[in-house]
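Undergrad: okay, sequence plus prediction incoming.
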Amino acid sequence: MTSWNPPSMDCAAERPLFEAAAEATHALGSVHFWPAFFKLLRVRLAFENALVTWYYPRQAPTVVLEFDWVASAAESQVTRYVEGMYRLDPFFQAFENGLGPGLHWLSDVAPDCFRQTDYYANYFRDAVGQDEVQLVCASHGGLLSVSLGAGQHYAASEARSLHPLQPWLLAILSRHADAGTDTAAAKGLAAPSLALPFRDALARFGVGALSPREAEVARLTLQGHSLQSIAQHLGIASETVKSHRRHVYAKLDVRSPSELFALFTAGLGPAPALPMAE
């Protein structure tokens, strides 16, 4: 009879992971959870900053906490984010379009020309870095997101090492979220308030000057889609996209994507409350 030998495992090499997981598990539902959870994630991913945020339908994001692993003199960008920059966040757009729980990389959600946008140059690069991954779970009618940013692109090996842990990490995160600790004591720099959807915000700064199709072209341009990507999204020819974009620039009195971005951000701020459905 042939004996069965279990697959070998280098337990010594995995010891930091197991110890960090135990620490995070013991801290569930307490104020000590997030430092322990970040320590666990750092075993496999060399992130430099983290932002924990609640996303609820038709509401501005609520920041639970901001954390920088690498000491930096850079000014926090959280206030700019919750006061309006979130509307250009690829992840926020993805959540609005139905992105659910899971481990999501920036490359999964960002448009093809995202790193050529003014949003990337004037906000994302300072606030997040070069790359981002988000671990997202559903709880209390919303999404709890852990954003992990880095000043360099994540290596493919880091993605491969983190992916098998996804069910485990989500289970720990969901258990903490269900405890309600951060729901009750969220210290967002802006209180949760009904927020203008992106398209309404666009119409707001355009003062109703844009047609629905032109607003779509402007929205996709701001997000970082190329002409070809916009054409594919809208099912029209690239030349038609060019025509719509010329009309957008003419109606809004701008001459480039940079000026369009400046005009959009100039109109950002705490969004006026929308009427509640009866």
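TA: Yep, it's here.
Undergrad: when you work out contacts or count neighbours from here on, use the C-alpha atoms and nothing else.
TA: OK.
Undergrad: give me every residue that touches the residue nearest the centre of the chain.
TA: Nearest to the geometric centre of the chain sits residue 91, at 3.6 Å (Cα atoms, centre = their mean). Residues near residue 91 by Cα atoms under 8 Å, 6 or more residues apart in numbering: 106, 109-110.
Undergrad: if you set the cut-off to 6 Å instead, what comes out?
TA: Residue 91 makes no contacts at all, as judged by Cα atoms under 6 Å, 6 or more residues apart in numbering.
Undergrad: give me the element it is part of.
TA: helix 90-96 (DSSP states H and E).
Undergrad: any idea which helix or strand comes after that helix?
TA: Per DSSP H and E, the first helix or strand lying C-terminal to helix 90-96 is strand 102-105.
Undergrad: show me what that following strand is packed up against.
TA: strand 131-139 (3 or more Cα pairs under 6 Å, 6 or more residues apart in numbering; DSSP states H and E).
Undergrad: could you point out which element follows the strand it packs on?
TA: Counting by DSSP H and E, the element after strand 131-139 in chain order, helix or strand, is strand 142-150.
Undergrad: next, the angle from that following strand to strand 131-139.
TA: Orientation note: strand 142-150 sits at an angle of 160 degrees relative to strand 131-139 (axes from the mean of the first three to the mean of the last three Cα atoms, to 10 degrees).
Undergrad: how far off centre is strand 142-150?
TA: For strand 142-150, the separation from the chain centroid amounts to 6 Å (computed by Cα atoms, centre = their mean, to the nearest Å).
Undergrad: putting a second one here so we can go through both:
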Amino acid sequence: MFCTAGPAQFRKRPKKRLAVAMKSAAGARHPSFDVWNASLGAAAAAIGTRGFPDALAAALRLLAPFQMMNGFLYSPDGHAFDLYNDKIVAVRSVIVDHYLAGAYVLDPFYDAVRSDRSQRMIVMRELAPDDFLQTEYHRQHYATTEIVDEIGFVLQLENGFIGVLSLSRTGTASLFATEDLERLRSAAPVVCALAARHWFHVPSLSLDIKNAAPAVRIEHPLLTRRELEIVTLILKGHSNLSLAAVLSLSPNTVKVHRRQVYSKLAISSQAELFRLFLA
């Protein structure tokens, strides 16, 4: 999906603050095996009850602190649904309703689970395109909700549905340190297993799939298939260089296509492009 270095927000932090965060993470006491087992046991015992998300969050906070746990669900045909957003730390209309209305098609996590449905942990800064910070999607979803870093656990659910349960750091919190990611990734197999067991039947029990709106598609009668590919990648946060690499084109060819797209649509900015396709 794009450059392995990740977007600048996830890489460039004030050196002093990053050093303090890393020192704090390195010096933090890891939970003892007994404490971790007890916490994990409590989560397992709560599967199928309203207390499960809190129990799982409590266990995960033993490995790394975070401010928000929430999740979305994706159908095999490309729809998105609410999985778990009971305790979001932002206005629901911003982080849930706007996302489900169509912005989800620009989410790097959505792309990741569409291409690889295996249960695992995914990390936003390892997936996000190189110009992700400059996208309207980032401005409206991340900047507005003040999410500064995010990881997700991929869940295989009933009827081919895939869930992503996310842990986010928000506001002035530091990024997840390398040690945090290592601990969370090591725990991913059991976390995914427990969460998948808890939410496994959500697709058939809780979703009004038959009455769902059509899955979002980025399409326009004036644009060619290649131009629609370019529009999609621009909206997801790929720079011209990244576009060229992904599509095996020269940067100059990408620039020509981009100019043609803007000319055909009578627009001059990515913000206008976003509003045209995903208002």
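TA: Cool, got the structure. This is a predicted model, so every value here is computed, not measured.
Undergrad: TM between them?
TA: The TM-score (TM-score structural alignment, normalised by the length of the first structure) is 0.79; 247 aligned residues with a Cα RMSD of 2.6 Å.
Undergrad: give the equivalent position in the second structure for the residue nearest to the centre of the first structure.
TA: In the second structure, the residue paired with residue 91 of the first structure according to TM-score structural alignment is residue 109.
Undergrad: how close does its match get to residue 126 of the second structure?
TA: The gap separating residue 109 of the second structure from residue 126 of the second structure is 10 Å, by Cα to Cα, to the nearest Å.
Undergrad: same check, this time on residue 137 of the second structure
TA: Distance, residue 137 of the second structure to residue 126 of the second structure, using Cα to Cα: 17 Å.
Undergrad: these two: who's more crowded?
TA: residue 137 (23 against 17; other Cα atoms under 10 Å).
Undergrad: the host helix or strand of the more buried one aligns to what range in the first structure?
TA: Assigned by DSSP H and E, residue 137 of the second structure belongs to helix 136-137. Per TM-score structural alignment, the counterpart of helix 136-137 of the second structure in the first structure is residues 118-119.
Undergrad: give me the contacts around the matching stretch.
TA: residue 258.
Undergrad: what's the mean distance for it versus the second structure?
TA: For stretch 118-119 of the first structure, the mean deviation from the second structure after alignment is 1.3 Å (mean Cα distance after the TM-score superposition for the first structure).
Undergrad: in a helix, residue 10 of the second structure, correct?
TA: Yes. Residue 10 of the second structure forms part of a helix when assessed by DSSP: H, G, I helix; E, B strand; the rest coil.
Undergrad: show me what contacts it?
TA: Contacts of residue 10 of the second structure by Cα under 6 Å, 6+ apart are residue 125.
Undergrad: distance of the closest residue to residue 86 of the first structure other than its chain neighbours relative to residue 37 of the first structure?
TA: Sequence neighbours aside, residue 92 is the residue nearest to residue 86 of the first structure in space, at 6.5 Å (criterion: Cα to Cα, 6 or more residues apart in numbering). Relative to residue 37 of the first structure, residue 92 of the first structure is positioned 23 Å away (criterion: Cα to Cα).
Undergrad: comparing the two, which shows the higher neighbour count?
TA: Using other Cα under 10 Å as the criterion, residue 92 of the first structure and residue 37 rank with residue 37 on top: 21 against 18.
Undergrad: distance check, the more buried one against residue 233 of the first structure.
TA: 38 Å.
Undergrad: helices along the stretch 151-279 of the second structure, start to end?
TA: 178-199, 202-205, 225-236, 240-247, 251-265, 270-278 (DSSP state H, counting those that start in this stretch).
Undergrad: pick the most deeply packed of these.
TA: helix 225-236 (a mean of 20; mean count of other Cα atoms under 10 Å).
Undergrad: what range in the first structure does that helix sit on?
TA: By TM-score structural alignment, helix 225-236 of the second structure lines up with residues 212-223 in the first structure.
Undergrad: now that stretch on the second structure. Mean distance?
TA: On superposition with the second structure, the mean distance recorded for stretch 212-223 of the first structure (mean Cα distance after the TM-score superposition for the first structure) is 0.8 Å.
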